[in-house]
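Colleague: Generate coordinates for the sequence data below:
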Amino acid sequence: MGALSAIPALSESRRLRLLGFFLMYVSQGVPFGLVQVAIPAWLVANGASAGQVGFFIGTAMLPWSLKLVNGLVIERFCYSPMGRTRAWIIGSQMMMMAALLVTAIIAPGPDEITLLAGLAFAFNLCGAVNDVAVDGMAIDILPEAEREKVNGFMFGGQVIGISGTAIMAGAALVVGGVALTAALAAAVVAVLTIIVTVLRERPGERLLPWTAGTASAECLARSHTKFLPILGKVLRGFVQWRTALFLAGFGVMQSSAGMVDVVGPVFSVSELGWSSEAFTNFTSISSFIVALVVMVVIGPLCRRFGNRVLIVAFASMMLLPNLAAYLAPSGAFGTLAMQAYISLFWGGLQGVVVLGIAWSMNLTNPLVAASQFSLFMAIPNLVRSLGAGVHGQIVDNYGYDAAFLVAALSVGLGTILCLLAGYGRLETIRTPRSTAKLSDPAAMPGVPSGLATT
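Modeller: Below is the predicted model:
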């Protein structure tokens, strides 16, 4: 235990921040890889309709829209000796592992979609709690100058987790069904939990509840004993019209992702004749490659061109493939076109999400970081979940062309709303006047104003 205690805390080491948040987001990619890629393709290959796939994805992803509740609970009940959110991170990963093991034991078949959706809801609920806790820690720990770069690593880690899990699950579902797939996913989460357990938030804190250590001054200064003051601080950050307009735009863009969650596997497997494993592998590998590119280039591009230019560029990568699919003559949208569509759309979405998360962090009050940021993320996630269900019905009732057109219009409208909100204007993002006092940690007595960035 002495050797583990010698490992620097996240607040002390820039390299550990990059590695630590990267690995925490890899864990979050596990439920996404199962629910958004591997299982939907497997269901379609076994005869499920677009509406059934939309129901499964919409139900399974619903916990990600309930993150405000998670944030309020995490903010209110903090085990200070281990940091503000670290105990929640470790605990939620252990619960995710347990939920996956239960799924492996029950092992529903492809015709038991309601049961499968309920089990997926359970392990996604654990993933959503984990996500809120990790994001709260990131806002609390990360210096503002690191946020775009670390967010690139965080989102890259999530996509790598999604891709790796989807590839593994795509093969496992064919060989051993849900039982083998969920058991392997639980093993991955177990390994990642062991790794992140050794990373403390700040020096002197406990690694585990029974080890030596004390709560940091920063953690004690930001602790809460009642729900209403937390909720008041959370809602205060959303009264600015720019913030509300940005959130609406970000959410509308995310709705198009819900469409692709459904149309991607259904169109590829049902219309183009791909196997479920082929769809899973291509989607996973292409997402992995574009995630690496986005992770590396997002920081330098932000400094060179600014967020306004980048949001338009990445949104165009989402809009144009949907517009091309809508305008393509009947039968002309084949395998190569679908491969290009998947690669471009997911690459654009990754860029948009990284930029949106950085914007949201800069608008978040560190005093209620877990709760307020969770609301920034919950609304887009709710829209995406609803989008999956709605677009499944659009495909069943009006065809693929209608779904492609709605997705293109959603991206275009969302981009316009973000730009109207002043997206990318540094004076708006970096120092919003009405939240500057709330978001300045130095304003709190007894809390050091600097963070080590070695």
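Colleague: going forward, measure contacts between C-alpha atoms and count neighbours the same way
Modeller: Will do.
Colleague: could you pull out the helices for the stretch 51-200 of the chain?
Modeller: Assigned by DSSP state H, counting those that start in this stretch, the stretch 51-200 of the chain shows helices spanning 67-76, 86-106, 113-141, 147-196.
Colleague: can you list the residues that contact the second one?
Modeller: Translated: helix 86-106. With contacts defined as CA atoms under 8 Å, 6 or more residues apart in numbering, helix 86-106 is touched by 27, 74, 78-79, 119, 122-124, 126-127, 129-130, 133-134, 137, 178-183, 185-187, 189-190, 193, 196-197, 200-201.
Colleague: One more pass at 6 Å, please.
Modeller: 123, 126, 130, 133, 179, 182-183, 186 (CA atoms under 6 Å, 6 or more residues apart in numbering).
Colleague: Can you name the residues that contact Phe21?
Modeller: Applying CA under 6 Å, 6+ apart, we find Phe21 in contact with Met154.
Colleague: now the other sequence, so there's something to compare against:
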Amino acid sequence: MNLLESRGGRRLLFSALYLCEGAPIGFLWWALPTLLRSRGVEADRIGSLLAWLVLPWAFKWLWAPMIDRLGNGRWGLRGWIAGAQIAMAATLLPLLRVDPLAHFELLVVALVAHAVCASTQDAAIDALMIRNTAPHERGRLSGWMQLGMLTGRSLLGGGALLVVGAVGERALVATLLAVLLGGLVLAAFYREADAVGSRAATQPAPALLPILLACLGQRRTWVGLAFAATAGAGFEALGAFAGPILSDLADGNTNVAGQFFLIHAVVAAALGGLVGGAVADRIGARRATGLVGVLLAVAVLTTAAGISSVGSAGALVPHLTFAYATIGAFTAASYALFMDLTDPRVAATQFSAYMSATNLCESWAVAVAGGLIAVHGYASTLVAMAGVGVLALPLLLLLAPSGTVASMPTPRPASPGAQASRGELP
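Modeller: Coordinates of the predicted model:
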């Protein structure tokens, strides 16, 4: 069985791969900040930790060329994905013995090492997707990938907050390890066209430098990077501090935050991602990204207003649910846009650069938001960060409409049958 050969198989494969990727992200980005805040850790210190963790994601483009260069042969990108998952599990082993409050610095070191491995896995998965899919299905596939990601985040993020009091943090880490190692089974169910003994697998890899230099000489590359580094400021700040906000409104109780991340956030963002991806496939990723970007800014602003007006954590949940729906839609549409701007021959490197820019946005936005919250509070901070995102939207006018770049080669199909299946209507 090769899941890359059918439309349904590709949706299943990339959803499952992103579930394995999303599980540790859910624990580290949703559960851990909420737990630390409930124990009295200040928001600026939480923001500093999260900013450190996102740095490997922001700079993964530095080692992504190795994936493009060495992602051929029998195992291809599959080997990179499986190897990275093993390393991700290994770097989480110290958490079984380390008290994150008593040994905060050791926690940072272990999690930064994990982030290096996780960002490598992410680059390989995205390259696999770009190399083996056609542009007209990437919006929907991006939505399915977000569904997998959010499912993983839900189980080890919101779910973790609900059961941590009964099972303890070590049991959660053990569960996380089981998800990562269990995900290795997926490697047996997909193969790239160049990794099945074809002639292409025995030919030298193309020279990357001329291709990369050509990409760097294109205006849309730099505009895309600028957009990725700024457009998500509002939702990155909201996403990082949604848990602490709910915890503070509930006087330190994490139950509302746990239920929100387990159900509301995941369902809203998943549905938003599927809708946003479908809209991107229908009207174009650039246009969809701009449309959803406006809705996203409105959602962040209404959440900021809700923080100032509601009297309980539960009353803020509807505001956050709408915000997470727009976050899901914006993520799917913008990822489809970045994929359209990527040359499949250097997919790991170029798409990693766009993703690194989004992670850089996350890093600076969370760090700045943490400092602003300590002085100005949650609501004013979210208004300011949403404003940055709005100012980035005009950059979309400088990008060529998606799918019009003739210099980009058509992605290689996994098989003739796969190519035929991509012509089907959803």
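Colleague: Leu382 of the second structure corresponds to which position in the first structure?
Modeller: By TM-score structural alignment, Leu382 of the second structure lines up with Phe404 in the first structure.
Colleague: tell me which element its match falls in.
Modeller: Assigning secondary structure by DSSP states H and E places Phe404 of the first structure in helix 400-420.
Colleague: Only the buried residues of that helix, if you could.
Modeller: Residues of helix 400-420 of the first structure classed as buried by neighbour count (16 or more other CA atoms under 10 Å): 400-401, 403-412, 414-415, 417-419.
Colleague: Same question for stretch 239-251 of the first structure.
Modeller: By neighbour count on 16+ other CA under 10 Å, the buried set for stretch 239-251 of the first structure is 242-251.
Colleague: What span of the second structure is that stretch aligned with?
Modeller: Stretch 239-251 of the first structure covers residues 217-229 of the second structure once aligned (TM-score structural alignment).
Colleague: related to what we said a few turns ago, apart from its chain neighbours, what residue comes closest to the match of Leu382 of the second structure?
Modeller: Distances taken as CA to CA, 6 or more residues apart in numbering put Asn322 closest to Phe404 of the first structure, at 5.1 Å, once the chain neighbours are dropped.
Colleague: mind checking what Leu43 of the first structure lines up with in the second structure?
Modeller: Superposed on the second structure with TM-score structural alignment, Leu43 of the first structure falls opposite Leu36.
Colleague: mean deviation of the host helix or strand of its match from the first structure?
Modeller: Here Leu36 of the second structure is covered by helix 32-38, with elements defined by DSSP H and E. Compared with the first structure after fitting, helix 32-38 of the second structure deviates on average by 0.4 Å (mean CA distance after the TM-score superposition for the first structure).
Colleague: which residues are contacting that helix?
Modeller: With contact meaning CA under 6 Å, 6+ apart, helix 32-38 of the second structure is reached by 243-244, 252.
Colleague: residue in the first structure matching Tyr324 of the second structure?
Modeller: In the first structure, Tyr324 of the second structure lines up with Trp346, judged by TM-score structural alignment.
Colleague: State the helix or strand in which the nearest residue to its match once chain neighbours are set aside lies.
Modeller: Nearest non-adjacent residue to Trp346 of the first structure, counting by CA to CA, 6+ apart: Ser287, 6.4 Å away. Assigned by DSSP H and E, Ser287 of the first structure belongs to helix 276-305.
Colleague: re earlier: okay, the helices of the stretch 51-200 of the first structure in TSV with mean neighbour count next?
Modeller: What follows is the helices of the stretch 51-200 of the first structure, written out as TSV (neighbours: other CA atoms under 10 Å):
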stretch	mean neighbour count
helix 67-76	23
helix 86-106	21
helix 113-141	24
helix 147-196	22
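Colleague: just how off-centre is the host helix or strand of the match of Tyr324 of the second structure within its chain?
Modeller: Per DSSP H and E: Trp346 of the first structure is located in helix 335-362. Distance of helix 335-362 of the first structure from the chain centroid (CA atoms, centre = their mean, to the nearest Å) equals 12 Å.
Colleague: So which elements touch that helix?
Modeller: With contacts defined as 3 or more CA pairs under 6 Å, 6 or more residues apart in numbering; DSSP states H and E, helix 335-362 of the first structure has these neighbours: helix 307-327.
Colleague: one more time with 8 Å
Modeller: The contact analysis (3 or more CA pairs under 8 Å, 6 or more residues apart in numbering; DSSP states H and E) places helix 335-362 of the first structure against helix 147-196, helix 241-266, helix 276-305, helix 307-327, helix 369-398.
Colleague: mind putting those helices in a markdown table, distance to Ile57 of the first structure included?
Modeller: What follows is those, written out as a markdown table (distance: least, CA to CA, whole Å):
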| stretch | distance to Ile57 of the first structure |
| --- | --- |
| helix 147-196 | 15 |
| helix 241-266 | 8 |
| helix 276-305 | 15 |
| helix 307-327 | 20 |
| helix 369-398 | 7 |
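Colleague: can you tell me which of the ones you listed comes nearest to Leu426 of the first structure?
Modeller: For Leu426 of the first structure, the closest of these is helix 307-327, at 8.6 Å, according to CA to CA.
Colleague: residues of that closest one that come out buried?
Modeller: Going by neighbour count (16+ other CA under 10 Å), the buried part of helix 307-327 of the first structure is 307-308, 310-312, 314-326.
Colleague: Mean distance between that helix and the second structure after superposition?
Modeller: Its matched residues in the second structure lie on average 3.3 Å from helix 307-327 of the first structure after superposition (mean CA distance after the TM-score superposition for the first structure).
Colleague: tell me the angle that helix makes with helix 335-362.
Modeller: With axes from the mean of the first three to the mean of the last three CA atoms, to 10 degrees applied, the angle from helix 307-327 of the first structure to helix 335-362 works out at 150 degrees.
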